[in-house]
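Chemist: For reference, the sequence and a predicted model appear below.
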Amino acid sequence: MDETRRGFLRLAATAGVAAGVATVLPGTASAEPLTSVPKGHIGIQLYTVRSLMTGDPQGTLNALGRIGYATVGVSGLYGHTPRAFRAMLDNAGLRAVLTHTSWDAMRADVDKEIETARVLGVRYLVVPSLPGSLRTVAGYTQVAAAFSRWGIAARSAGLKFLFHNHGVDFMTVDGKVLYDILVEQTDARFVNFELDLYWIIQGGYDPVSYFERYPGRFPVYHVKDMAPNGSFEDVGYGTIDFPRIFRRYRESGILEYVVEHDQPKDPLASAARSYGYLSTVRF
């Protein structure tokens, strides 16, 4: 790891987030008025509450609506048809903005995955991870070509195609960051990105630098926080400086803020704490 990446990781690990209002130092002036996350665009990835969705999907969705969430990211249908799952969302007063599919499912039947997304009423069809066997320059070049085809098909159906990152996508192979291949070898009209803020930082990179290099390519964030030991934390209670990232909304192209916690001890309590932060943070 080079010194730039080491320095950024040290910064991420020590810059604790103040839950609440961003401040201005005495004697300085804010460049513009503080703003906030639009409440109608605060969502949660249902993977966070997967243990509850298995037993009581409608009750779990209802609880998320009562917390205040307006939207969700779908992570599987838990044995229900797309139409039945959409009805449960409607009953809970929630709107699905994205659904995660898989690399294998898209290769097997793109039309089926697009139809599922259409029934759910989402805007974004997302591939959330890639097989480890593809982690080469040639493999990610192949992926970029597939994403381009699927992005065109999604756009024809009135959807938008995104890729969700993990830390491994920021590996450097033969002098090239694999993630950069996907951004540089795809057209923003057809392919864009759900940026997982935890995983890009865990991978050693600064989200803001990606906004500057590739403006407008990141319409969705996975808003996920990092504990001091590098594990997952409720949003606003870890080390990631979300106001600094959110402040660059014009460059990023962000539209949807989707909370996620991979390993919550109490999923609904975690969801409530994260919503409380995200609905009040100023930047």
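Modeler: Noted; the coordinates are in hand.

Chemist: contacts, neighbours, all on C-alpha from now
Modeler: OK.

Chemist: Gly65 versus Arg95, what's the distance?
Modeler: Here the distance between Arg95 and Gly65 works out to 10 Å (C-alpha to C-alpha, to the nearest Å).

Chemist: same deal with Asp180?
Modeler: Going from Asp180 to Gly65 by C-alpha to C-alpha gives 36 Å.

Chemist: Same question for Gly76.
Modeler: Separation of Gly76 from Gly65 (C-alpha to C-alpha): 19 Å.

Chemist: So which of those two has more stuff around it?
Modeler: More neighbours surround Gly65 than the other of Gly76 and Gly65, with 20 against 16 (other C-alpha atoms under 10 Å).

Chemist: Helix, strand, or coil at the more buried one?
Modeler: Secondary structure state of Gly65, per DSSP: H, G, I helix; E, B strand; the rest coil, is helix.

Chemist: From what I see, it and Asn91 are in contact.
Modeler: No - Gly65 is not in contact with Asn91 according to C-alpha atoms under 8 Å; the separation is 9.8 Å.

Chemist: In addition, the following structure is provided for comparison:
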Amino acid sequence: MTGSFNKTSAKATAGCNRRQFIKVGAAGLSLLALPSSIAFAAQSSAKVGLQLYTLRDMMGVSVPATLKLVSAVGYKELEFAGYFNHSPKEIRKLVEGEGMSAPSAHIPLDTFRQDGVNKVIDTALEVGHKYVVIPYLTEEQRGNSIDVYKKLAQDCNKWGEACKKQGLTLAYHNHDFEFKKTDGQLPYDVLLNDVQADLMAMEMDIFWVVKAKQDPLAYFKQYPGRFKLWHVKDMDKAGNFADVGTGTIDFAPIFAQSKQAGVEHRFVERDVTNDKLETLKQGYKATSALIAG
């Protein structure tokens, strides 16, 4: 009975995702028919990126159609969070076919540890990535000792060196738990201090830094040039996710310090959204304006 229920539930979820995809995808592709004065792609020359985790449900239905939608909105850069049963060669062809690039990808920590850094490097090079990012630590991976992060830093020095030799850069993406004191230290600071600056960049998720009541500008000043990647993600008054430019985060002073931060790629992201197309459009519009200054 449980197996039957799970199968039925999975089918219902898949059906829901397909219906949502058709609805959002059709609306998005209609952007292609808009006059150039209205189409988002014509509004900005800035290379605004998108973290595809935002569209993970749609990616699970059709990667080609999802990338076509993203391109239609105007995005030029992509950060992957899984390839959804497509080979690296296929992914590269799809990305380039839409006139985009994929400078970055999120690679789970377990992949580094189980498959090995050389496999990560080979895949990244085949797709055309420049950065491979450790995106998240599970509660089990975090443990309850600062030694966990010191050991991770040692691993990152080794992985980062291997990446550097192949023209890639290792990076680390934060949430808020890295800013909770553990044995009197901030795990985030341990990673910044114990990993050589030339062997690992930081992908700052601005939402989670602000959520942790930390100041992005202070980190830029203390560790200039380390924050090569950003996740541009807004927060509503209740502390939840919001479309970029509609929430409470003051992005202007953060973007004003782009040079000090060392940022090269900015990816719009929203972990949970009920209106994916609006999230894409608003994120592109607001981030383009912020980059233009």
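Modeler: Done, it's in. Quantities reported herein were computed from a predicted structural model and do not represent experimental measurements.

Chemist: show me where structure 2 has helices.
Modeler: Under the criterion DSSP state H, structure 2 contains helices at 2-29, 56-61, 63-73, 88-97, 109-114, 117-127, 139-142, 146-165, 187-194, 206-211, 216-222, 251-256, 258-261, 276-292.

Chemist: quick one: what's aligned to Tyr124 of structure 1 in structure 2?
Modeler: Per TM-score structural alignment, the equivalent position to Tyr124 of structure 1 in structure 2 is Tyr131.

Chemist: And Arg83 of structure 1, by the same measure?
Modeler: In structure 2, Arg83 of structure 1 lands on Lys89 (TM-score structural alignment).

Chemist: Number of residues surrounding its match?
Modeler: For Lys89 of structure 2, using other C-alpha under 10 Å, the count is 12.

Chemist: I'd assumed Glu126 was in contact with it.
Modeler: Yes - the pair Lys89 of structure 2 and Glu126 qualifies as a contact (C-alpha under 8 Å) at a distance of 6.3 Å.

Chemist: Now Leu55 of structure 2. Nearest residue, chain neighbours left out?
Modeler: Excluding the flanking residues, the one nearest Leu55 of structure 2 by C-alpha to C-alpha, 6 or more residues apart in numbering is Lys276, at 7.3 Å.

Chemist: for the one you found, what are its contacts?
Modeler: With contacts taken as C-alpha atoms under 8 Å, 6 or more residues apart in numbering, Lys276 of structure 2 has the following neighbours: 24, 54-55.

Chemist: Would you check how far apart it and Cys156 of structure 2 are?
Modeler: Relative to Cys156 of structure 2, Lys276 of structure 2 is positioned 34 Å away (C-alpha to C-alpha).

Chemist: same thing with Val210 of structure 2?
Modeler: Where Cys156 of structure 2 is concerned, Val210 of structure 2 sits at a distance of 25 Å (C-alpha to C-alpha).

Chemist: Which one's more surrounded, those two?
Modeler: Cys156 (24 against 17).

Chemist: Quick one: map the more buried one onto structure 1.
Modeler: Alignment note (TM-score structural alignment): Cys156 of structure 2 maps to Phe147 of structure 1.

Chemist: List the residues that contact its match.
Modeler: 161, 186, 191.

Chemist: at 10 Å instead, please
Modeler: Each residue near Phe147 of structure 1 by C-alpha atoms under 10 Å, 6 or more residues apart in numbering is listed here: 103, 106, 127, 141, 153, 161-163, 182, 185-187, 190-192.

Chemist: what do you get for Ser133 of structure 1?
Modeler: By C-alpha under 10 Å, 6+ apart, the residues touching Ser133 of structure 1 are Gly139.

Chemist: mind redoing it with 6 Å?
Modeler: Neighbouring residues of Ser133 of structure 1 by C-alpha atoms under 6 Å, 6 or more residues apart in numbering: there are none.

Chemist: how near is it to Asn165 of structure 1?
Modeler: Counting by C-alpha to C-alpha, the separation of Ser133 of structure 1 from Asn165 of structure 1 is 16 Å.

Chemist: can you check Asn229 of structure 1 too?
Modeler: For Asn229 of structure 1 relative to Asn165 of structure 1 (C-alpha to C-alpha), the value is 21 Å.
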